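>>> Any chance you can model this:
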Amino acid sequence: MTAGYTDTRRCGRWLVWITAIAVLLWPALAAAHASLVASDPASEAVLATPPTSFSLTFNEPVTALLLQLIDARGRSQAITAIDQDGATLRFAPPAALGEGAHVLSWRVVSADGHPIGGALTFWIGTPGQRLPPIVVPDDPARRTAIWATRILAGFTLLTAVGGAAFLAWIAAAPVAGAALLTAGLALLGLLAVVLSAGLQGLDALDLPLARLGDAAVWRAGASGSFGDAAALSGMAFVLTLLALRWRGWNARLLSLGAVVSLGTAFAVSGHAATAEPRALSGAAVWLHGVSLALWIGALPLAIAVGRRDAAPATLRRFSKAIPLVIVMLLISGVALAAIELGRIDALWQSDYGRVLIAKLALVCVLLALALWNRVRLTPLLLAGEASAVRRMRASIVAELVLVIAILGVVGLWRFTPPPRSTASQPAAASEMVHLHTERAMATVTLAPARAGPVEIEVLLQTAEEAPLAAQALTVTLANPEAGIEPLSAEARKTADGPWRARLTAPVPGKWTLTLGILISDFEKVNLETPIVIR
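Model (predicted):
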């Protein structure tokens, strides 16, 4: 073994370790730096007359990305005429405001380029339960572009990463042309991932396709869980290209790192990745993506079957490994369906369920084709049947076409929230949840737990159930599906012990409640839990 080979192998192992560390630490890489310190009108304010001007004051200068005002009729109007005075944004209402509840949603970029957002509700006249029926705007051209780009990014990610793993772990000998094809798919996938980030930014800011070149669009697209998923996908493509460059254990380790990055990219964003219980749904999404990539990685097999020296050994290895992969794919898919549907009748009574039915139909055809390959074509090919090579290649091409169709159907979930996030349940007077970590615990009571003004009471304790003396407490409600930014309020400490805050949840659905507990000048604890606003 030469010194150069040893150095190359060591380099490959270091890259895999770096990938693993990056994946594990990824959630800690993003932190907002700017914050809203004052607003006029204040959150939850009740005004006798419509305001003639608004102001948002932050703790540092910011750049406005998107400001919109949702009036009492649910009409969303963008605010474009904004005056900036240091860290304060001032603007006038885009139209005359009537009585009732109004929601001001804002999204800005701090000085370091980190986008943050928030929303506040105020009332004109008498406060009540009637809230704006928020309608999320839609752009058909933008929707189609997002759908098509995600199909391309998903297909290239699965085939390139899976293909590299196949060549490194399954192929009995180097397959001429397969590495070049896989590298081409990886490069095409990188372009698709970059473009998808820009389209995500357009969607977040509600801008037309013509604004794709705006810097603010790309900053918005690179933020949040989607930006994390795009970066992890890019990492998977880069590791794939490196794995194709080397041989032996270097290629195996690098392809393994690419597979891990792919699974994590699937697990950090999307409906299923944020469903409860998160540990189960995240693991199921990760396993689903990885097993699908390992199956679809049979693309190089279409080339390998034409080589009499490598085909028999390669086919035997593939036939031995693929049943376990398919079992993992089916188990994770069933788990995700159960989590997202919540009830069996949602399978045919919701748009999400109908999309799932279409996907399952295509998956059944795909599995039937795979079974035919294994039971019928593989023995013929191993026996040296001349026509088996052509038939196997045609079958694998058909599988890939079906995969593209499945990705196209799955892409529709981007626009159809799962039933569990929109399930309507009987109204309740209040709801109590308990949150805890090793550093702090909290008992939270929401009254009433339905759309409209919500009184939130928080009792803070240490892990030993002793009173926790916190310096400050921030309460946040977030529901991205509602088309507005998160709502936050600073809680007030009462004389009898609990902290209290008041927020208005504009729409029913599944929300995320986050408590930001400032324990000392150097320590802050965040507690998070899903809640249902009915």
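
>>> Please count neighbours and contacts with C-alpha atoms only from this point.
Noted.

>>> What residues of stretch 204-223 count as buried?
Neighbour-count burial for stretch 204-223 flags 204-207, 209, 212, 216-223 (criterion: 16 or more other Cα atoms under 10 Å).

>>> Generate CSV for the residues you listed, with distance to residue 303 and secondary structure as supplementary columns.
Shown next, in CSV, are the buried residues of stretch 204-223 (distance: Cα to Cα, whole Å; DSSP: H, G, I helix; E, B strand; the rest coil):
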residue, distance to residue 303, secondary structure
204, 42, helix
205, 45, helix
206, 44, coil
207, 44, coil
209, 39, helix
212, 39, coil
216, 44, helix
217, 41, helix
218, 39, helix
219, 41, helix
220, 41, helix
221, 38, helix
222, 37, coil
223, 40, coil
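
>>> next up, for comparison:
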Amino acid sequence: MLARLLLLLAVVFMPAVALAHAQLQTASPQEASLVAEMPAELMLVFNEPVSPLRILWITPDGQQIDAEATSANTRLTIPVPSTARALEGTHLVSWRVVSADGHPVAGTLHFSFGSESQAAQTAASGTNASSAAVVAARAVLNLTLAFGTASLFGAALLRQDKRSLAGVCAWLTLPAAIGLVAAYGLDLTGRPVSSLVDFALWQTALSTPLALTAFVAAASAVLAVASGTSLPGTTLALALAGLSFALSGHAAGADPRALMAPAMALHAMIALFWAGTLPVLLYRALNGTLSAAELTRYSRLALPLIVVLLATGVVMAAVQLGGPERLFGSSYGTLLMVKLGLVAGLLVLALVNRIRLTPRLAAASPALQLAARRHLRLTLGAEILLIVAILVLVAGFRLTPPPRALASPAPAAVSLHLHGAAAMADVRLSRQDDGLLALSVVLMDADGAPLLPKDLTGSLSNPEAGIAGLKLSLARQAEGTYVSQPVALPLTEGWVLRLDVLINDFKVQKLVEPLPALP
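A predicted model of the protein is given here:
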């Protein structure tokens, strides 16, 4: 059953692997652009903070160079390798970064220097197999937490001495956690399984939030085994298991984090409580020691917890979806609806046990009691199968970026970087309330220090629309910073910005860059 569910996840949701949470917004040079002068560095700007994993620069003659990169918040800077600076033709830059919620993101930027040429093929930046391996490892870890750590808690809560199988499952959490870190390392780096012998791969994986998830999950299992039949000890182990779900993934990266992380931890803890107590109840039903009084006490404890489970689930779904209309038409929404269907089945079975079977178990008639025990075995077994399906299914959420992460509202501003041999500029265009566009320019010299030129002039043109240069009135506001008078542009696309930086009486640096779509 586990293999079938994982296969279903791979078939239905694997196309969404390429949909990453961090999205590239602008690049300098821009995609498919032709530059007359090779810039000293490339600039990639994302919609959320990222960290570089690997940058592969492919030159027009087919050289593959591992380039360096630095990140500052949402901006990734890639210095042009020295061996690529003088090579005219089409360059490919294959980048791989990790987004704020721990998901790897990959893409390729191509631009041409001097003239276009036949581009070499970019190396694969990642495989679907490595993403599927992370999902499988996460599913296995979910199951060992549920039927290991949580079942040991259930045995302590319901005073069940038979706990050897739960102990075995708890110990399996340790290799499951290591397997998750290994699979994630392969996914982050996009490298083959043989790379597991490379310490650098493990170092990369261990520096991520998912490694903390794996560590806390393993610690919860060790604590549960060490606590024996102690209810306080196993309760703390259950809390740690729930916390592990909130340390990485969608909930860890969603705002407001002060709400989402506790909601995720509480939601996971209650779900594990439910999953861990069911095997204990089934064992009692099978050996004939489960009483109506015990079932009634369990129901009274479980009912308020289920209410909290549903409430935290609604809160998290509302944040991740961003609106009820996004439940339909997205892989995330489809997966969520399947999960809700399975949870609905669990609730129906729990109601049958509480309303129909528990009273019969307390009946005076031996025949009614026998029939109730037989039906309880079936319903409790069915609940466990549904729990297994849910635990495997929720691992698949990693393949499906939530709609709130994929939403692409119109940008409030456009930022870009212009680079020349003697000067460079950071430019920002933003839409004012009156509809006019405000433009600011920060000038720097070739070393990145503030630049105070003798003069700065600028213009905007739209060659495709036949609009010649519209002069910009740029006034100096601070050291190296210039602001233009707001301008009205009739079109949102096709504009080209030109800045003429008069460095001294004999030297002018011209910076020309096509603008992305304006806000």
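
>>> Quick check: the farthest pair among the buried residues of stretch 204-223 of the first structure?
In these, two members sit farther apart than any others by Cα to Cα. They are 209 and 223, at 18.8 Å.

>>> Residue 338 of the second structure pairs with which position in the first structure?
Using TM-score structural alignment, the equivalent of residue 338 of the second structure in the first structure is residue 358.

>>> Return the distance of the residue nearest to that match when sequence neighbours are not counted relative to residue 362 of the first structure.
Nearest non-adjacent residue to residue 358 of the first structure, counting by Cα to Cα, 6 or more residues apart in numbering: residue 409, 7.1 Å away. Distance of residue 409 of the first structure to residue 362 of the first structure, computed by Cα to Cα, to the nearest Å: 9 Å.

>>> quick revisit: wasn't the match of residue 338 of the second structure part of a helix?
Yes. Using DSSP: H, G, I helix; E, B strand; the rest coil, the secondary structure at residue 358 of the first structure is a helix.

>>> My read is that it contacts residue 410, right?
No. With contact defined as Cα atoms under 8 Å, residue 358 of the first structure does not reach residue 410; the gap is 9.0 Å.

>>> Neighbour count for the two, which is higher?
A count of neighbours by other Cα atoms under 10 Å puts residue 410 above the other of residue 358 of the first structure and residue 410, at 18 against 14.

>>> which one in the second structure is aligned with the more buried one?
Under the alignment (TM-score structural alignment), residue 410 of the first structure maps onto residue 394 of the second structure.

>>> sec struct for the spatially most central residue of the first structure, please.
Nearest to the geometric centre of the first structure sits residue 269, at 1.4 Å (Cα atoms, centre = their mean). Taken by three-state DSSP, the conformation at residue 269 of the first structure corresponds to coil.

>>> Now for it: which residues touch it?
Listed by Cα atoms under 8 Å, 6 or more residues apart in numbering, the contact set of residue 269 of the first structure reads 225-226, 229.

>>> Just the ones in helices from these, please.
225-226, 229 (DSSP state H).

>>> How about residue 97 of the first structure, nearest residue that isn't a chain neighbour?
Nearest-residue entry for residue 97 of the first structure: residue 50, 5.9 Å, with adjacent residues in sequence omitted and distances by Cα to Cα, 6+ apart.

>>> All the helices of the stretch 351-500 of the first structure, residue numbers only.
351-372, 378-382, 386-410, 419-422 (DSSP state H, counting those that start in this stretch).

>>> Any chance of the ones you listed in a markdown table with distance to residue 23 of the first structure as columns?
Below are the helices of the stretch 351-500 of the first structure laid out as a markdown table (distance: least, Cα to Cα, whole Å):
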| stretch | distance to residue 23 of the first structure |
| --- | --- |
| helix 351-372 | 29 |
| helix 378-382 | 38 |
| helix 386-410 | 25 |
| helix 419-422 | 27 |
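
>>> Can you tell me which of these is nearest to residue 314 of the first structure?
Proximity to residue 314 of the first structure (Cα to Cα) singles out helix 378-382 among those, at 10.4 Å.

>>> The closest one maps to which residues in the second structure?
Aligned by TM-score structural alignment, helix 378-382 of the first structure falls on residues 358-362 of the second structure.

>>> contacting residues around the matching stretch?
291-293, 295-296, 368-370, 372-373.

>>> I'd assumed residue 149 was in contact with residue 170 of the second structure.
Yes. Counting by Cα under 8 Å, residue 170 of the second structure does reach residue 149; the two are 5.4 Å apart.

>>> and those two? which has more neighbours close in?
Between residue 170 of the second structure and residue 149, residue 149 has the larger neighbour count (other Cα under 10 Å), namely 37 against 30.

>>> Give me the aligned partner of that one over in the first structure.
Taking TM-score structural alignment, the alignment pairs residue 149 of the second structure with residue 161 from the first structure.

>>> and the residue lying closest to its match once chain neighbours are set aside, how many neighbours?
Residue nearest to residue 161 of the first structure in three dimensions, not counting chain neighbours: residue 240, with 5.8 Å by Cα to Cα, 6+ apart. Residue 240 of the first structure has 29 neighbouring residues, counting by other Cα under 10 Å.

>>> Residue 240 of the first structure matches what in the second structure?
By TM-score structural alignment, residue 240 of the first structure lines up with residue 224 in the second structure.

>>> Is that match in a helix, a strand, or coil?
Under three-state DSSP, the three-state class of residue 224 of the second structure is helix.

>>> which ones are touching it?
Here residue 224 of the second structure is in contact with 149, 152-153, 170, 233-234, 237-238 (Cα under 8 Å, 6+ apart).

>>> Tell me which entries of those residues lie within strands.
With DSSP state E as the criterion, strands contain none of the contacts of residue 224 of the second structure.

>>> Still touching in the first structure? Go through those residues.
Contacts from those that recur in the first structure, judged by both residues aligned by TM-score structural alignment, their matches' Cα atoms under 8 Å, are 149, 152, 170, 233-234, 237.

>>> How far away from the center of its chain is stretch 468-484 of the second structure?
39 Å (Cα atoms, centre = their mean, to the nearest Å).
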